[in-house]
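Chemist: The amino acid sequence is not available; the structure is as follows:
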């Protein structure tokens, strides 16, 4: 079965907030991926061409 849901990458340092937001996206019918910093986000973007939107915090830490 092919998953046709759109993928959103949630970039947030605080794990509780990140998990909650990704869960909200999943509840809304999206694939919610998570990254805790810019390095993780870039890794997701490099390997997953299905990401269609980003939700990020202002001033995310670079690691």
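Modeler: Here it is on my side, so go on. The structure presented is a predicted model; accordingly, all values stated were derived computationally and were not measured. Numbers count the residues shown, from 1 in each chain.

Chemist: alpha carbons only for contacts and neighbour counts from here, please
Modeler: Fine.

Chemist: and residue 22, what does it touch?
Modeler: 9-10, 32-34 (C-alpha atoms under 8 Å, 6 or more residues apart in numbering).

Chemist: just checking, which of those belong to strands?
Modeler: Mapping the contacts of residue 22 onto strands (DSSP state E) picks out 9-10, 32-34.

Chemist: ok, structure two:
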């Protein structure tokens, strides 16, 4: 079984995404495969990186 983000774990075709959800430090993407019909969730662990200003510039020390 393949474990590549954005690809079906059954047949490796690009997934279609339906919706997403967050829970604490995780984000979940509900996905389906247009080729084999697999339905499931692609999950990511969120981790704090840094603070940015409103123009997306890193804050200086």
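Modeler: Structure received. A quick note: this is a predicted structure, and the numbers were derived from the prediction, not measured.

Chemist: Quick TM-score on the pair, please.
Modeler: Here the TM-score for the pair of chains, by TM-score structural alignment, normalised by the length of structure 2, is 0.23; 31 aligned residues with a C-alpha RMSD of 4.4 Å.

Chemist: picking up where we left off before, taking the ones in strands among the contacts of residue 22 of structure 1, please make a ChimeraX selection of just the buried ones.
Modeler: Here is the ChimeraX selection string for the buried members of those, based on 16 or more other C-alpha atoms under 10 Å:
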select :9,10,32,33,34
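
Chemist: Can you add distance to residue 42 of structure 1 and give the ones in strands among the contacts of residue 22 of structure 1 back as a markdown table?
Modeler: Output for these, formatted as a markdown table (distance: C-alpha to C-alpha, whole Å):
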| residue | distance to residue 42 of structure 1 |
| --- | --- |
| 9 | 10 |
| 10 | 12 |
| 32 | 15 |
| 33 | 12 |
| 34 | 11 |
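
Chemist: returning to what we had before: and which of the contacts of residue 22 of structure 1 is nearest residue 53 of structure 1?
Modeler: Nearest to residue 53 of structure 1, judged by C-alpha to C-alpha, of these is residue 9 at 6.3 Å.
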